[in-house]
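below are the sequence and a predicted model for it; my questions follow.
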Amino acid sequence: MTANPDYDIGIAGQKWGDAEKAQWLTRQQIQRSYQQQVLVKLEQVVPGFTRQQYGELDYRQYGGGIYPLYAFSNGLDADKVTVLISGGVHGYETSGVQGAIRFLQTAAVDYRDHFNIVVLPCISPWGYETINRWNPLALDPNRNFITDSPVAESAAVVGYLQQLSLPVLAHIDLHETTDSDNSEFRPAKAARDGEVNTNWDIPDGFYLVGDSTKPAAEFQQAINQAVSKVSQIAPADGNGCLIGEAISQPGVVNYPKKALGLCGGITDAPYVTTTEVYPDSPNASPEQCIMAQMAAIIGALEFLKNKGY
């Protein structure tokens, strides 16, 4: 048996057991505050939106805390279409969380009378605090938005959305692609799963991941056009790909979201997109990344309005 050449936990070619997962967990440290950076900010949302607790995570045994999970909405009116906005599926992807919060604090007021809007600003608070992709059990929430999910973060969202009485027209899921995807999370995933790691070039700029079963090309294009005013759209690599996938149009790739258990596949919405910004780019700042997420949300809502919804 040989040590894993790409990650210093585990044996090459062998999946992690409980001992390896425990070793990984000892390295995770609280680095920022969900209470101060998320919950305090969410005390100041635009009028007309109310908070509902849809779950709670007790991670004290893993060195974390007790994390209440909140959804914000302006009510469910049968005469309006419903739009879902989610952030913080991967807690380390900061602008997804902060972009959802900023929308609730500002632009949401412009759309509250036209749409039913449901916002889940931070699905993975332990991941936010530890700047992590996984939960404490070394599981990725974004592969586990399924019935009877083994991931508490995902199961809470699935349960909450099952209670919605109206169908969802559009879902905007806010994410980032970071340098740490290649330096930490992809090598860790390969080691955990007993596989060989392969990295890809991190796209420099903003791009979208649509659903290959319902790509909604016009929807994706409208979002990228809106975002291009505040952030560059990521160019394809030399193979015409982004993150190893062939582009369907500039700045867009598609995944089979429901089949992969991704958050973007959690509803039957015909309009679905996952945003990806690159916060480590020399051409980007934290504020610009937040504004790109905001522009994506607004671009999506304006597209739906222009379509007559």
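Nice, I can see it.

all contacts plus neighbour counts: C-alpha atoms, from now on.
Fine.

against which helices or strands is the helix or strand where Ile298 lies packed?
If you go by DSSP states H and E, Ile298 is part of helix 286-306. Counting contacts by 3 or more C-alpha pairs under 8 Å, 6 or more residues apart in numbering; DSSP states H and E, helix 286-306 is packed against helix 94-105, strand 168-176, helix 217-227, strand 271-277.

and the longest one, what's buried?
The one in question is helix 94-105. Residues of helix 94-105 classed as buried: 94-105 (neighbour count, 16 or more other C-alpha atoms under 10 Å).

and the angle from the helix or strand harbouring Phe72 to helix 94-105?
When elements are assigned from DSSP H and E, Phe72 belongs to strand 66-73. Angle of strand 66-73 versus helix 94-105, following axes from the mean of the first three to the mean of the last three C-alpha atoms, to 10 degrees, is 50 degrees.

so what does strand 66-73 touch, helix or strand wise?
Counting contacts by 3+ C-alpha pairs under 8 Å, 6+ apart, strand 66-73 packs against strand 50-58, strand 116-120.

presented hereafter is structure B, for comparison with structure A:
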Amino acid sequence: MNPAPPVTRTALGSPEVDNTARIMANRTQDPSPAVALDVTPLQNANRVRGIGTYVRGLANRLAAQDEVAIEFWGWQDDLPLEIRPPHRAVLMKRSVMPEYRGKWLFAQLAMQRRARASSVRAVHITDPDALTPLAGHKLLTTVYDLIPLRQGISPKRIIGWAGYRTYIRNLRRVDTYFAISKQTGRDLTDLLGVPSEKIVIAAPGINLPPPSGATFGGARPYFLYLGGPNPNKNLPNLLDAMARTPTLPEELLIAGHWLPKQVAALNARVSASGLAGRVRHIGFVPDGELAVRLRDATAVVIPSRSEGFGLPVAEG
């Protein structure tokens, strides 16, 4: 069995995050600007997922320091990041591309175009869909989890299956891996044979605003579920538990950015299970509201079978 891979631990959102910049610079053996950081997850659907939370914290801290110059790669519109010297940006005009299905192909082509316009030695890609080899550049990437590799993805989802196969193939060609947890680091070693010396454990930090005096909803108590409908989240078991406990006064609030068809499937299951009026999808909860929702919940329920890190645990 391969040894556990932790090499350096960095808590993003804390002072230790500055060490990430030093690690990135040292791995390139090149003066400023040594590294480009992909910030496109702040401008696509990932902005309302855990990936966006991770990249936002990393980008803000790297932009705030001036010891190592960073080149930020993104789109020209709506970049929620202030970039000042010694840093710079390579921003492309946004092309027409799907938000989800097949996005990986467009994202990889755009990343290759940015690489041709840049002279940096190394590129840290934070969007899994955008991971692609870049000729003439060392490749760094953040790995959030390998759950689909462990649990499988249906070949019937042809586009998604092809995209994930491409991701795994490209993942094997990375020079340095930033894994968000020890579990993800172990999976890189055990499932892909990545040497432990190429893995950096860079756990996300949590920076919730303090709860305000505001309240949301009525006086009814509630359980709070934060996340998507992915199989590893184990939401069906939670719905079954609600159906078996009809005398509980709490309703179940499901928070997260879901596709309309996912919400429709949830509502159909809720209706078929006799849970109408007891389970509600409330959509994405912004940071200013999240702390209050967490504070007022009877419990934050996390039924997941596996996670890359599990942000709701830390947020709760």
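Cool, the structure landed. Just so it is clear, the structure is predicted and the values come from calculations on it, not from any experiment.

could I get the TM-score for this pair?
With the length set by TM-score structural alignment, normalised by the length of the first structure, the two chains reach a TM-score of 0.32; 149 aligned residues with a C-alpha RMSD of 5.8 Å.

circling back: with distance to Gln52 of the first structure added, can I get the helices and strands packed on helix 286-306 of the first structure in CSV?
Shown next, in CSV, are those (distance: least, C-alpha to C-alpha, whole Å):
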stretch, distance to Gln52 of the first structure
helix 94-105, 14
strand 168-176, 18
helix 217-227, 28
strand 271-277, 24
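
quick one: which of those is nearest Pro68 of the first structure?
Nearest of these to Pro68 of the first structure, taken as C-alpha to C-alpha: helix 94-105 at 15.0 Å.

so what does the closest one touch, helix or strand wise?
For helix 94-105 of the first structure, the packing partners by 3+ C-alpha pairs under 8 Å, 6+ apart come out as strand 82-87, strand 168-176, helix 286-306.

go through those and name the closest to Val209 of the first structure.
Between those, strand 168-176 lies closest to Val209 of the first structure; by C-alpha to C-alpha that is 9.5 Å.

and the helix or strand containing Thr53 of the second structure, which residues are buried?
Assigned by DSSP H and E, Thr53 of the second structure belongs to helix 50-64. For helix 50-64 of the second structure, a neighbour-count test (16+ other C-alpha under 10 Å) marks 50-59, 61-63 as buried.

okay, angle between the very next helix or strand once past it and helix 50-64 too, please.
For helix 50-64 of the second structure, the following helix or strand on the C-terminal side (DSSP H and E) is strand 70-75. Strand 70-75 of the second structure runs at 140 degrees relative to helix 50-64, counting by the same axes, to 10 degrees.

show me what strand 70-75 of the second structure is packed against.
The contact analysis (3+ C-alpha pairs under 8 Å, 6+ apart) places strand 70-75 of the second structure against strand 35-38, strand 88-92.

from these, which stretch is densest packed?
Greatest average neighbour count among those goes to strand 35-38 (a mean of 26), per mean count of other C-alpha atoms under 10 Å.

Gly283 of the second structure contacts Ile254, doesn't it?
Yes: using C-alpha atoms under 8 Å, Gly283 of the second structure is in contact with Ile254, at 7.4 Å.

higher neighbour count, the two?
Ile254 (23 against 16; other C-alpha atoms under 10 Å).

pretty sure that one contacts Tyr222?
No: taking contacts as C-alpha under 8 Å, Ile254 of the second structure lies outside contact range of Tyr222: 10.1 Å.

quick one: Tyr160 of the first structure and Lys189 of the first structure, what's the gap?
Using C-alpha to C-alpha, to the nearest Å, one gets 28 Å for the distance from Tyr160 of the first structure to Lys189 of the first structure.

which of the two has more neighbours?
Lys189 (21 against 14).
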